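>>> structure, please.
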Amino acid sequence: MKVVLDTNIYAAAFATRGLCCDVYETCLSNHSIVIGMEILKEIRKVFSKKLKMPDEIIDRIIELIKSSCEIVIPAVIEKRVCRDHTDLHVIGTAVAGRVDCLVTGDSDLLTLHKYKWIEILSPREFWDRLSG
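Sure, this is the predicted structure:
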């Protein structure tokens, strides 16, 4: 399965040991992860500003993520698709990567449930589907 993980999934996966960490590790081992440069920029910002990680640790994490993901240029998505226009690049990444699923904790994306062929799932919904 091809998957896009939103920034909030990476933040939770690297900040704590819990569901998002399990989701990330399972995707690394058993699925193909797709990412865009804008998501990588967001990860850097969140890890620095919110999680207060040192730059050298962030650099290592970014390199790890880049080396284990397919990097794509996001497709252009119409603004009317999502109520938060800052999330359009996440949907665009999923479209460009032709993924099956977008995993996010963002309520603006989760309310869509699906975009074209792409299922938009919370970490719990994704985990339950894999376990089901």
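>>> alpha carbons only for contacts and neighbour counts from here, please
Fine.
>>> and the end-to-end length of stretch 2-17?
Counting by Cα to Cα, to the nearest Å, you get 23 Å between the two ends of stretch 2-17.
>>> could you pull out the strands for this structure?
Along the chain, the segments classed as strands by DSSP state E run 2-5, 32-36, 69-72, 101-103, 114-115, 118-121.
>>> give me the distance between the fifth one and the centre of its chain.
Using Cα atoms, centre = their mean, to the nearest Å, the mean C-alpha position of strand 114-115 is found 15 Å from that of the whole chain.
>>> contacts for that strand next, please.
For strand 114-115, contacts defined as Cα atoms under 8 Å, 6 or more residues apart in numbering pick out 91, 120.
>>> run this one through as well so I can compare:
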Amino acid sequence: MRILYDTNVLVKILSRRESILTFKEDVKKGTINISSRHILNEVETVLVEKLGLTKQKAKIAARLLGRQSTIVDPQHIERVCRDPFDDYILAAAATGKAKYLVTADKDLLVLNEYKGVKIVKPVEFRQITKN
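Sure, this is the predicted structure:
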């Protein structure tokens, strides 16, 4: 299964040990995580600015995520959302042929689906992967 975690979800995963373990288990089960340099850079920034990590630790965390992901670089970004970064997230999910975009962003969740990518909350995604 191909999935793209939004920045807000990736930061939450990195801030909780049990979430990191679940993420690793998903990878072992064959889940393919889709990401991009842009998303990983934003994760790095948020880890420093909001969680107080040093730049070095944030860079290491972003690199580790990158190693567990298939990196895409969307070439065409449609204007769909209020926030241009949300448009980038949608384009990355579509470019990477993700089945799910996992996010807590209300502006993305309201769309429900974009170009065949189902947009779900983390709790919904956990239910999907349990079944």
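>>> picking up where we left off before, will you turn the strands of structure 1 into JSON lines that also has mean neighbour count and distance to I91 of structure 1?
Shown next, in JSON lines, are those (neighbours: other Cα atoms under 10 Å; distance: least, Cα to Cα, whole Å):
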{"stretch": "strand 2-5", "mean neighbour count": "24", "distance to I91 of structure 1": "9"}
{"stretch": "strand 32-36", "mean neighbour count": "22", "distance to I91 of structure 1": "10"}
{"stretch": "strand 69-72", "mean neighbour count": "16", "distance to I91 of structure 1": "12"}
{"stretch": "strand 101-103", "mean neighbour count": "26", "distance to I91 of structure 1": "8"}
{"stretch": "strand 114-115", "mean neighbour count": "15", "distance to I91 of structure 1": "8"}
{"stretch": "strand 118-121", "mean neighbour count": "21", "distance to I91 of structure 1": "9"}
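>>> can you lay out these as JSON lines showing distance to V23 of structure 1?
What follows is those, written out as JSON lines (distance: least, Cα to Cα, whole Å):
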{"stretch": "strand 2-5", "distance to V23 of structure 1": "9"}
{"stretch": "strand 32-36", "distance to V23 of structure 1": "11"}
{"stretch": "strand 69-72", "distance to V23 of structure 1": "15"}
{"stretch": "strand 101-103", "distance to V23 of structure 1": "9"}
{"stretch": "strand 114-115", "distance to V23 of structure 1": "19"}
{"stretch": "strand 118-121", "distance to V23 of structure 1": "12"}
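>>> among the ones you listed, which is nearest T86 of structure 1?
Closest of these to T86 of structure 1 is strand 32-36, at 13.8 Å (criterion: Cα to Cα).
>>> how far apart are that closest one and its match in structure 2?
Its matched residues in structure 2 lie on average 0.6 Å from strand 32-36 of structure 1 after superposition (mean Cα distance after the TM-score superposition for structure 1).
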